[in-house]
Every structure is written in C-alpha cells, then in structure tokens.
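Undergrad: below is the structure, and that's it, no one-letter string:
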C-alpha cells in the first residue's frame, strides 16, 4: 500500500555564537614530538548547548592502525550526537573509536570527529590509545602492549523486565590489566562498564535479544567475544494511552519531479513535529539489502540555497545527496531519528529470497545501514514487505513464520541500540492478508508495527463504487468488510499484538474517480480522476484548494467537484483519528508522505497536536 508515485532551526544570529577555541588541549608541547596527540575545541556555544570537534594527529614516523579517545565530562554536561566516530558512555566517561574508514593514520596524518552536547562543562582526563592526549605519556599508538585480553566467560542473566536485561560474567585476564567491558546486543554495543555486570535497558517487551561481552585494556586491545546468550524480555502491558511517536516517510524520488528536498522538512516546520523519518526506499535484491537510487541518496550536489544549513556541497566531499542533508537536519534537530526503510510496493519481490537465509539478509542490511560513510545518519531499519505469504505486486509463499524469522535476525544483528520496525498489511478481512502471517510472533522482534490503514479503496476499481480510501470505521455500504482502521487495529490486538507496538496510519494524499454523478459514497465511475503524478492520486496540498471537502464518511473527508469524487484526510478528520489512537493506547501515528502536506505543514501540525 506504500506505493512509489502514488501516494527548530537553532537560531544563532544575534546570540553569542562561536565560543571558538575553548580547548581541551592546546597544541602539544615540543617535548611531545613523535607522539599521537588529540586537540579538542568547542566550535559553537549557544548557551544551553555546544558543538565541538576533536582532531587526532599522528606525530610518529609510523602508521597508526586504529584509535580510541577517552575523556570525562562533568555531571550536567553530556553529548547528544557524534559523527565520524563511534561513541559509548559509561557514567561520565566517553569513549570514541574510529569509524573504520578513518582508522588508519599515516605518519604525519590527522583525522577529526565532531559532536554536539548540552551543559556548561568540558572534557578532562583525555587519553588516546591509553596515553595522554597531549603526548606526554608516550607514542599513543598501539605501543608495546599489543596483547588482547582473554574472552570473558560464563555470561548469564541475573534478572529481566519487559524493557531491560541484567547480565553478569566471569572476569577476563590480560597481560597488563583489563580496564573495562563492552556488552553487545547483536552486533551493536549496548553498554560499557568497568565491572563484571551490566543492565541493558531500552528494550522492547516480549522480544528476543542475543548478548555477548568483550573485554578491553588501556591500550585499546579488545578481546574475542564471549559465548552468546539469548534472552527474551518479559511481556509488557498496554500503556492505556497514546504514545507520541510521529513517523513520516520521506521518499527518495521526491527530489526529482516533486522538487521536495530534505530542506523542506525544516522550512515547513515539520522537523520539529516529527519524532522519526522513514527514508524510502532501499531495495531488496539477491537476498540482500541494497541501495535504491545512489545518485539521490549519496551523490546529488546541493547549492547553498538548496541545503538544509545553507552550506553548499563541494565536488570532493565524501558524502552528498539526501543522506548528507539528513545528517544536517539531525544536527539541527538533535532528537530526530531517521530509519532506512526497505521494500515498498515495487521492491518487495526480493523478500522471498531474503527469507530463505534471514541471517545473511540481516548481515547485508546491517553492513549497508551502518556503512561508515553514513552510519550516523540512520537509527535503525524498517521493513515494508508487501506482503509476506500473500500477494501484492507479486505473490509470496514463504510461509506464516517468514516475516518473524526475518525480523528476529534483524533484531539480533542490529541489537537494542537500533530501531527495528515494519510496515504491515491493514487487510483485516476474514482469510485476508493479516491471516496469512503470524504477526503476533513477529511483533516480539520489533519496536513497532505500522499497519497501512490507507489505500483500502481506490480507482484500480475503475467503475467504483466510490469509497474513502482511509476509513476509520465501517459504514453502511462499505465495499469490503474488514477494510477500515478500527477493524484492523482490533484484529491485530486480538491476535496478540500489543497496542503499544502499533501506530495509526494516515495518508497525506487523496484517491479519486472521474465520471461520477453521485455526491455520496457508493457512486459509479468511469475511471480514475486525473492526478499530477499518477491517475487517481493527488496530494492534500492540491486537493484542499482544487476540490475542497464537502462531506465526511467513516471519519474521513470526501469531495465532489464536477464529475470527480475524492476522499482524503483533513486537519479535522486527523483530529478524530488521533482521538481514536489515544483511546486505543496506540504508540502514535505515521503517514505517507511528507511532500503531500502544505508548505507550512498543515496536516502534520494537526497530527502532532492531536497526539498531544
């Protein structure tokens, strides 16, 4: 149903802007020649927060293969994001490691990483590869200690809840000394500690996770992984009220005909109302996740006027396109998360092959989403399989457990530090698509499901009857029972999917017919109404003026203008649907897609206000 083609800025001007050269360390003294050094500075300071960067310089006469920078921040100061490095936090200690692509520093070379933070404090106790950052403690490269600790043993669980797992293990040994342990959830580092126990929080209820532990020493050597341990969190109760998630799709191809770019998310005010963006779509080919349109995603050059932050792309920068613009958008909106969505109506045909080897599929997806060139852009993965063990553009016969197996493998690989979500069918008819897959079992592995409660009816039935494409409830004369939001949510809950893992789906577009004489729903037609990009489909921003709504049915607006009949959601009907979401205790809402809204974000404002 998610069909391609169918469907706070931080103001620094006038404030005290750059608190430039607030340094952790000044340039290293002459006595530190021949050492690896680190210099960190604040590049911005806007009172309640700051931006900064650290530059690692290899002052030795030999290459440095891998680097780890550690430093402490005082209470009340914290980093909120980092780029060009991987970050972990244990108490007040921050650890930054290379991103892979910037791991090797030739003699005399340097590399930098950046970050944003909140609070007034700054770094103390800085080390690089176990030596002082100012070079006073020695070379700071791998040095004489190249021996890794032994792997921890005896990994076990000491307790669990619906959202956390407590672990313990036996200490590792090292020729110099173990300084800490990193706990991994699948392939993602979840927490770093100095002792032999830890609690991993922020997990999903009723979900299986696989944990391992690695030991590390002061020189940055890391042990092999411990034996793995699989733990399923406890089942959670529904919260009884709606969550505040607002998830909007940004389509990769919107930068062409639609002339809608990441900057528009900011200028429309939508960025401040979103909690998550789903970037659509990546492809699924040969049992693997693959990039969709590489030019739009990573290569399209933006001028200063077109760019989110007003800075033009250069010909030699390593990443351009939508991904770089999303990176800039996230820097301006630190709480915003971006999820890479794979599949969709057109590209779901590859999921059948992927389901034959879920682990290999998950590995390929993780390697792509966490590619060092854009790993900081994405906060997880979304699967839009239309439809498992049923028919969409193509038909699938992978079996009722295929989706769950795929999502289980993705959760194990991506871990609790990343989001795993899925867009799913909204067909609640008897024996329909929802009955072809075990969605309750699959739900254990996701943060949330997005049942696509739109596209129920449309002009693919060229002669009608006319019907709202996104009805909230059933109504007399509805063409198909089970094709409405309320029955979809009720059926998923009856199958065991908790309301706290369901989002309400809304379309920011309408579907319409032409050759219609009857104003009320249920009329006959001669075919699809003309649309800007696809017959039978038009954006809300066009319809609100071209064919204003003059009636409602089943909680959705409709309009009769000339011989055309359209149905679509308005700010008023979105208010009714969000009230339903609150009453049902849903986790929030999602919509397809951002470019359909007005230039001032009329629909997303109604959605945000309705959820509270």
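TA: Right, received. Where do you want to start? None of the values given here were measured: they were computed from a predicted structure. Residues are numbered from 1 along each chain as shown.

Undergrad: drop to CA atoms for contacts and neighbour counts, all remaining ones
TA: Noted.

Undergrad: mind listing the helices in the stretch 451-600 of the chain by residue range?
TA: 485-494, 540-546, 571-584 (DSSP state H, counting those that start in this stretch).

Undergrad: who touches the shortest one?
TA: Counting by CA atoms under 8 Å, 6 or more residues apart in numbering, helix 540-546 makes contact with 508, 509, 510, 568, 569, 570, 596, 597, 598, all of which sit outside it.

Undergrad: and if we set it to 10 Å?
TA: 507-511, 531-532, 537, 547-549, 559, 561, 566-570, 595-599, 601-603 (CA atoms under 10 Å, 6 or more residues apart in numbering).

Undergrad: so what's the residue count around residue 463?
TA: 17 (other CA atoms under 10 Å).

Undergrad: also this one, for the comparison:
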C-alpha cells in the first residue's frame, strides 16, 4: 500500500468571508491526500466555519502544477481554467453554522500538490506546515482462533510522533475494518478458503503508514462444490414498495449460500450504459437498522444507497462477487442503437461499473438483452451475429479477469429465440449464461390454458413445444454452448389465473389472479401460505385455491431441479429475484444444498 502524504493548508489569520463589518464570519480550508495508488490519488478539502455567524455559500480555489488534474469529484462542483481549479458547494452543503465543517473529495492524476489556495476570494498566505511523518508499519499479524467462517487476527503496535489513532485491517487488498485495538475478528468467511491480511496504521491527522507484512490463513473444511455458481438477482426498486434491502440478503442467510449477485438494472440509452436509479443506487441514506454493518449513513459520506450496502455485504461475506446487470425487459430497447458502435458501448458500461466511487463494488458485467435479433418488449433486427459481436467487444474491453455474463432466452421452439442469435459463437467470450428458464407461460394468455411458468420437462398437454427448461438447455448444448457455461434459472414467484374450475393444468380462466404488485404475479413467500402447492407437473409445482390457479417452484421441486442440473454438468443455477424468498431463505437453501 502506497504511503499517503497529507498536506495541510491553513488559511492564514482566518481568512474573512465578508466585509469588515461582518468580521465575525471567518473560515479555514484544509487539504489532505487521502489515498494514492500510483497512477492517481484521492484528495479531500475540508472547509470549517471558524467564525461566529453562519456561512451561506463557499468557493475553494487552488492551483495544480501542469500534469496534475482532477478527474472526478463528489459533494462539490469542481471546474478548471488551465491549472486553476475551483470547487463550489452543492446546494445542500453551502450553509455552515459556526464551528461546522464540510468535506468534499475528488480523484486525480499526477503527483503535484495544491498551492495558492483561496476561500471565497480571501487570499491564503501559502504557508504549508512541515510534512507530518507517517506512522510506522504495524507488527506482522498473527492468527488466533480460525474456524470455517471466522479468523482472529492480531498485530504489534505501530509508532508515530503524535500517536496512532487507529488501524485499517486489509483482507485480500480491500479494507474491511478500522479498529482502535490490536486485534480483529473477521467473520462471514468461506470454509476451505485462503485469506491474506495486512494492517495499516493511521495517525491523528489520518495519514496512513506502510502496510505490515502479510499473513495468510486458510479456513478449515472444504466447499461442497467449489465450481458451482449460485447467483441471485437483487433489484434496485425493491427498496421502495417491497422494503427489501441488501441487509435482507444477510439476515435471511442468503448471502452465505450464494456465490454471485446480479444488481439489476443499469439502463441502456443513447448508445451507452447509464445509471438506472440514482437515488436507490448510490444516494439513499440508510439508517442503522437498515444497514448491513449496523451504522447509519451520514449526509456527507462519498457513497450511500445500494452500492454502499453491497460494499458492506462483500466485506462481511468476502466470497461474494457482484455483477452490474444492464438492460432487462424494460430497458432492452437501447441495445440496438448501442450495438451500432460495440466498442464504445462496451467502454461506457465498463467505465460506469468501474467508476472510482464504487469500483470496488463490482466484479463484472451482466448483459440482459431481451432479445438480440428477436422481439421482447421491443424488437431487434440486427442479425444473428449481433450477440457474438457484443460479447466479443465487451471481452476485449474488460479483459480476461473481469466477469462477463449474459441473461439469455430459453425459447427452444423451432425457429424461436434461441435460433435467432449466435449464442454458441458468443459463448467463447462469456463466463456463463443465465438461461431464463421461467416465464414460459402466464396470464398474459388471459383465458389460459393454465400451465406452470417454469416446467423442467415437457408434459402431456403442455401449451407449446420447446417451452421448458430441459429443451432449452439441450438446444443450447446442441448448438455448441458448453454445459459448464449454462446456469439454470429459478423463479422465486408464481404466475396465476383466476376464474379457474379445473385443478389440473390445462384449465380455462377469466383473467390473471390478483397479486400484491401486479396481476397474475405473486412472491413464493406469499403463495406458500395463501395458496399451498397441491400437485406437481413437468418437474414443478402448481396450486388450486378457490378459483385461483398458480404455478411456482417449491424447495422440493428446486431440489429436484438442482439434481438434474448436476447430472447435466451445468455450471450452477440462478434465481430471480431475492425479494421473493422467505425471511429464512428457504428457496436459496434448496439451491445451495442441491448443488453441493
């Protein structure tokens, strides 16, 4: 870890912000380099009201030498003219009561330090305090008790001329905790997995010293199936009406039983990837009781919302990888325009996923195009090669070590969507496909016939040939997609009709059954109590209660599907979406146990 140098630039004589008649208003601005990764750095300015009256609006100006520049900023609007940089307060951060402070930050390139600073046009005297020596490296960590899911790490104290404030504990290159003592218990680990720890001391002005020597520990035991992927979708909109948050993945026990999360969705518009919901993604402030780590967000922290909660979840469950999923049913219409320039499209998505504010959150990109060279909510006529071209462009951009996946159709009918695009050609660039083996049937056919939306196999009377999981998987394999790159899809919900008199599948209906969020759709966690399964067909379950008829998967049918997936040599399974599971994650438990 690079040593971090903090430069403190006090404004001499408490530079005034007003006329002499308002001399009670004064302030200081302080600069510190918070991080340095060689090719760039993070800088932070702190403005403090040292006067006796409220400040309404502030502007910080400084010079950078040629070759040093700001590349992105947060909590202030930063602009430049030549080498002169100006930061103006955001609307919510302009008012500072006496004694109050506000901090804004930025990422930059180059090695220079700021000079000639001004605060609200008041001159800074340019005097820079001598550089405060960095703390020493802590003693090499040692391991205490190590279990399948936890490890106790201890280290020797570092020294500093003004004292050590705390220590950052770093696991596999990511800071997971800041503590004041000389020991830390790391939890949420995976059995049979090596972890490497270092410790870095922080002095009283938040300068980080050099890292300790590394310690590698391996948790005992071994995973039941270390190669099986167990992915689940987390939807950004779940934080609203569903009141489902990243923390629920932890409290339900889901996080401990999955390997990957697809965060749904980023938008595709104007030929590029964009943020889908700015508030839910990275602005929503979480209270302590809603937060994964039990600590409330502050108004001025650089990252909030789902992205920060995912960061906290990964710290607690370091085995989880998170992919940023773009598109989906509603936002797939933008892919056609984006694929007019595949390289630029791929670059935009990668840059968004790797934005410095949340680059540590995402480990890959998932592309959910419904559907290339076929019709979903919108239709595409780009040609069968478009899928291969897209995945090739993305692999070229993201490199070989970045996860790249795609959610794809399960329509195995003759001349259907699987036949419309070159999924086999695209597979060479893809880590795996999430085959959407659900939503084969539903109450968009208002009068029926009733049929479970996620049959594993065909059965007598199935409404359409090729609309089942086995046919989809077999067709993709026959076209040349390796079985290990196919994940079987599981829906954590049911689709149903009302006005039904026949218990067995194939009955007529008068329309979609009532659902909590939309007609004809209901979460498993609701259906298991309101309309328990009464039978199985085609490897999935169905239920008849009153005049309503629902088809959905249960723990028992999921267990059978996982056995089938293992027998076929598939890469694992995935689920849409987490919020449909029970509070103790019984469907995810069935996937995990079935694949182990």
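TA: That came through, no problem. What you see is a predicted model; the values in this text were computed from it and never measured.

Undergrad: next, the TM-score between them, please.
TA: TM-score for the superposed pair, counting by TM-score structural alignment, normalised by the length of the second structure: 0.67. Supporting figures: 424 aligned residues with a CA RMSD of 3.2 Å.

Undergrad: next, format the helices of the stretch 451-600 of the first structure as a markdown table and append mean neighbour count and distance to residue 425 of the first structure.
TA: Formatted as a markdown table, these follow (neighbours: other CA atoms under 10 Å; distance: least, CA to CA, whole Å):
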| stretch | mean neighbour count | distance to residue 425 of the first structure |
| --- | --- | --- |
| helix 485-494 | 19 | 9 |
| helix 540-546 | 17 | 23 |
| helix 571-584 | 19 | 18 |
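
Undergrad: mind putting these into TSV with distance to residue 84 of the first structure?
TA: TSV is the format used below for the helices of the stretch 451-600 of the first structure (distance: least, CA to CA, whole Å):
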stretch	distance to residue 84 of the first structure
helix 485-494	41
helix 540-546	38
helix 571-584	39
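
Undergrad: mind checking which of those helices is nearest residue 553 of the first structure?
TA: helix 571-584 (9.9 Å; CA to CA).

Undergrad: and the angle from the closest one to helix 485-494?
TA: 20 degrees (axes from the mean of the first three to the mean of the last three CA atoms, to 10 degrees).

Undergrad: do you know which of the helices of the stretch 451-600 of the first structure lies nearest residue 452 of the first structure?
TA: Distance to residue 452 of the first structure, taken as CA to CA, is lowest for helix 485-494 among the helices of the stretch 451-600 of the first structure, at 8.8 Å.

Undergrad: mean deviation, the closest one versus the second structure?
TA: Compared with the second structure after fitting, helix 485-494 of the first structure deviates on average by 0.3 Å (mean CA distance after the TM-score superposition for the first structure).

Undergrad: what does that helix contact?
TA: 425-429, 434-435, 439-440, 451-454, 456, 470-474, 481-482, 497-499, 501-506, 554-555, 577, 580-581, 584, 586.

Undergrad: now do the same contact list for the spatially most central residue of the first structure.
TA: The centre of the first structure sits closest to residue 339, judged by CA atoms, centre = their mean, with a distance of 2.2 Å. By CA under 10 Å, 6+ apart, the contact list for residue 339 of the first structure reads 247, 249, 276-280, 369, 377-383, 418-421.

Undergrad: only the buried subset of these, as a PyMOL command please.
TA: Filtering the contacts of residue 339 of the first structure down to the buried ones (16 or more other CA atoms under 10 Å) takes a single PyMOL command:
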select buried, resi 247+249+276+277+278+279+280+369+377+378+379+380+381+382+383+418+419+420+421
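
Undergrad: quick revisit: return a PyMOL selection command for the buried portion of the contacts of helix 540-546 of the first structure.
TA: Applied in PyMOL, the following selects the buried portion of the contacts of helix 540-546 of the first structure according to 16+ other CA under 10 Å:
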select buried, resi 507+508+509+510+511+531+537+547+548+549+559+561+566+567+568+569+570+595+596+597+598+601+602+603
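
Undergrad: strands - which of the contacts of helix 540-546 of the first structure land there?
TA: 507, 509, 510, 511, 537, 559, 561, 566, 567, 568 (DSSP state E).

Undergrad: next, format these as CSV and append distance to residue 610 of the first structure.
TA: Below are these laid out as CSV (distance: CA to CA, whole Å):
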residue, distance to residue 610 of the first structure
507, 16
509, 19
510, 20
511, 24
537, 26
559, 23
561, 29
566, 24
567, 21
568, 17
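
Undergrad: ok, so of the residues you listed, who is nearest residue 351 of the first structure?
TA: Closest to residue 351 of the first structure, out of all of those and judged by CA to CA, is residue 507, at 24.7 Å.

Undergrad: the closest one pairs with which position in the second structure?
TA: Under the alignment defined by TM-score structural alignment, residue 507 of the first structure corresponds to residue 491 in the second structure.

Undergrad: the nearest residue to its match once chain neighbours are set aside and residue 133 of the second structure: what is the separation?
TA: Excluding the flanking residues, the one nearest residue 491 of the second structure by CA to CA, 6 or more residues apart in numbering is residue 576, at 5.1 Å. Separation of residue 576 of the second structure from residue 133 of the second structure (CA to CA, to the nearest Å) stands at 52 Å.

Undergrad: please apply the same query to residue 503 of the second structure.
TA: Going from residue 503 of the second structure to residue 133 of the second structure by CA to CA gives 78 Å.

Undergrad: looking at those two, which has the bigger crowd around it?
TA: residue 503 (18 against 14).

Undergrad: quick one: residues contacting the more buried one.
TA: By CA under 10 Å, 6+ apart, the residues touching residue 503 of the second structure are 450, 534, 535, 542, 543, 544, 545, 546, 547, 548, 549.

Undergrad: kindly report the same for residue 158 of the first structure.
TA: Here residue 158 of the first structure is in contact with 165, 166, 167, 168, 169, 197, 198, 199 (criterion: CA under 10 Å, 6+ apart).

Undergrad: make JSON lines from these and add secondary structure and neighbour count to it.
TA: Formatted as JSON lines, these follow (DSSP: H, G, I helix; E, B strand; the rest coil; neighbours: other CA atoms under 10 Å):
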{"residue": "165", "secondary structure": "strand", "neighbour count": "22"}
{"residue": "166", "secondary structure": "strand", "neighbour count": "16"}
{"residue": "167", "secondary structure": "strand", "neighbour count": "21"}
{"residue": "168", "secondary structure": "strand", "neighbour count": "18"}
{"residue": "169", "secondary structure": "strand", "neighbour count": "19"}
{"residue": "197", "secondary structure": "strand", "neighbour count": "19"}
{"residue": "198", "secondary structure": "strand", "neighbour count": "21"}
{"residue": "199", "secondary structure": "strand", "neighbour count": "18"}
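
Undergrad: farthest-apart pair in these, please.
TA: 165 and 169 (13.4 Å).

Undergrad: which ones are touching the alignment partner in the second structure of residue 286 of the first structure?
TA: By TM-score structural alignment, residue 286 of the first structure lines up with residue 270 in the second structure. Residue 270 of the second structure makes contact with 334, 335, 337, 338, 345 under the criterion CA under 10 Å, 6+ apart.

Undergrad: alright, I will stop here.
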